[in-house]
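Student: Could you look at this predicted model? Sequence included:
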Amino acid sequence: MQPYDHNVIMQKPLSELIADELKRKIWNEEIQFGERLLETELAESYDVSRSTIREALKILESEELVVSQARKGTYVADFTDQDVNEMIELRTLIESHAFMQAMTRLESEHTKKLEEIVGKMKEKADENDWNGLFDLDMQFHSYVVGLCGNSRIIKIYDSLQVQIRTFLMHLDRYYSSPQSFYAEHKQLLEALVSNDVHTVNGRVREHIEYVETKLLGQKNDIKFKEV
């Protein structure tokens, strides 16, 4: 690995930039669930001090993406069946409510922004770029939640971003193609614009529950642990 470029415009502290890159490696499955993260190796890889790596790992630990075990080290978190169930339930509760609230506040500028995100999703679908699609999925849902008008809901949802993105990395196996994933978001946008409460609620629940619930049936393949 090439030394980390210290000349990057420092919009974030170096530890945050490294934490972001480690997240990306986990989502790309370059780093596996349960894998040990060694401070010394990471410090050498990124050409930074161990204290910087320690700070980056603390960020990931606060986001529940890694766990530290006394006298054993730091590991990428394994997720249990209960973790999956709780995430699906919480997403369904938050997003079904937030989408319906956002629908009443949707203006032309918001629709234009969402159309732009969905348009980019089509490009990523055509490129067969699942990671790009999942990043845009997060943008789409976060933008809609941000329109709900409830600052506490928005704050809670923001705190879940890393965990939600981690679950998304496994969903490609449940779609027939990237185009079907893109089409689902196009339908979500159409439901929002329709101003039909029942359609919006149904689309959101189907999007979150129907596909993600399948994760539970495949937990051994993706290394989820039983509680």
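Tutor: That came in fine, so what should we check first?

Student: Could you use CA atoms for every contact and neighbour count after this?
Tutor: OK.

Student: so what's Tyr75 up against?
Tutor: Tyr75 makes contact with Phe33, Gly34, Glu35, Arg36, Leu37, Val66, Val67, Ser68, Gln69, according to Cα atoms under 8 Å, 6 or more residues apart in numbering.

Student: And here is the other one:
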Amino acid sequence: MPGSSTISKQSFDVQTANILREMIVSGNLEAGSRLTEAKLAEQFNVSRGTVRAALHKLSNEGLVTQVLYTGWSVIAIDAQDAWELHNLRRVLDGLAARLAAERIEPAGAKLLQAAYQRLCQASEVGDPKDIANADFEFHKLIVALSGHRRLQEHYKLTEQQIRVFIASCDSGYSDYQNIGHRHEALVDAILSGDADGAERLAKEHNAKHGDALISNMRQMESQA
């Protein structure tokens, strides 16, 4: 367990969930790690009820699971989980990119360009956590720019698991500086209103590294 952190007593379960979420997504809490309400309550200086509410929230996001009689554990994504998230992401991102290209406006274009620049800057610095966060925020913005409320709701159901998957894919790159620039063609397609191109590029994006990650996970599982 990472070093002790203190949460403002006014923030309660939401802030507790936010901190635990970042610890999971960043890898500071490893997959399969056991979590107990008593230890977390002591670490964060909050009540066990606050911790329990936070863990239930993270459970709804698919980041932790409750183990009968023993507490909680951080999810461990296996090859089947990765395959499902990979294919679901391609469908959702493809539709979002198409719709964003069809309805892009000056205000949305500025937001997209800014998100792209943040991703490129994070890639140049090379911090894996910042790259994964900027990558996720970039794609989440495209979903928001789609203007499709139900698409956004479906994306939100698995977005934290998708964050974990994106971080896993990004970690497979040997050249972090190119991660940001790999999004340039997608940005150009959306800004130019090329709906067909935007959908195709979004579906193809990260396909190579996602497929490689799943293949490696399946191989490791078969050898276990």
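Tutor: Great, that's in hand. The model shown is predicted, which means the values in this text are computed figures rather than measured ones.

Student: Mind telling me the TM-score for this superposition?
Tutor: In this superposition the chains share a TM-score of 0.89, using TM-score structural alignment, normalised by the length of structure 2; 221 aligned residues with a Cα RMSD of 2.2 Å.

Student: sorry, back to before: which of the contacts of Tyr75 of structure 1 sits closest to Gln163 of structure 1?
Tutor: Distance to Gln163 of structure 1 across the contacts of Tyr75 of structure 1 (Cα to Cα) is lowest for Val66, with 10.8 Å.

Student: residues near that closest one, how many?
Tutor: When neighbours are defined as other Cα atoms under 10 Å, Val66 of structure 1 has 23 of them.

Student: Most neighbours among the contacts of Tyr75 of structure 1, which one?
Tutor: Busiest of these [other Cα under 10 Å] is Val66, holding 23 neighbours.

Student: In strands, which of the contacts of Tyr75 of structure 1 fall?
Tutor: Those of the contacts of Tyr75 of structure 1 mapping onto strands are Arg36, Leu37, Val66, Val67, Ser68, Gln69, per DSSP state E.

Student: and those residues, which two are the farthest apart?
Tutor: Leu37 and Gln69 (11.6 Å).

Student: What's the match for Glu37 of structure 2 in structure 1?
Tutor: Alignment note (TM-score structural alignment): Glu37 of structure 2 maps to Glu39 of structure 1.

Student: I figured its match was touching Arg54, is that so?
Tutor: Yes: in this structure, Glu39 of structure 1 is within contact of Arg54 by Cα atoms under 8 Å, at 6.9 Å.

Student: With structure 1 overlaid, report how far stretch 152-160 of structure 2 is off on average.
Tutor: Following the fit onto structure 1, the mean deviation recorded for stretch 152-160 of structure 2 is 1.2 Å by mean Cα distance after the TM-score superposition for structure 1.

Student: Flag every buried residue along the longest helix anywhere in structure 1.
Tutor: Determined from DSSP state H, the single longest helix within structure 1 is helix 81-103. Residues of helix 81-103 of structure 1 classed as buried: 81, 83-84, 87-88, 91-92, 95-103 (neighbour count, 16 or more other Cα atoms under 10 Å).

Student: Closest one of these to Arg203 of structure 1?
Tutor: Once Cα to Cα is applied, the member of the buried residues of helix 81-103 of structure 1 that ends up nearest Arg203 of structure 1 is Ser96, at 8.9 Å.

Student: Look up how far Ile208 of structure 1 lies from Gly202 of structure 1.
Tutor: According to Cα to Cα, to the nearest Å, Gly202 of structure 1 stands 10 Å off from Ile208 of structure 1.

Student: got it, and His141 of structure 1?
Tutor: Following Cα to Cα, the distance that separates His141 of structure 1 from Ile208 of structure 1 is 11 Å.
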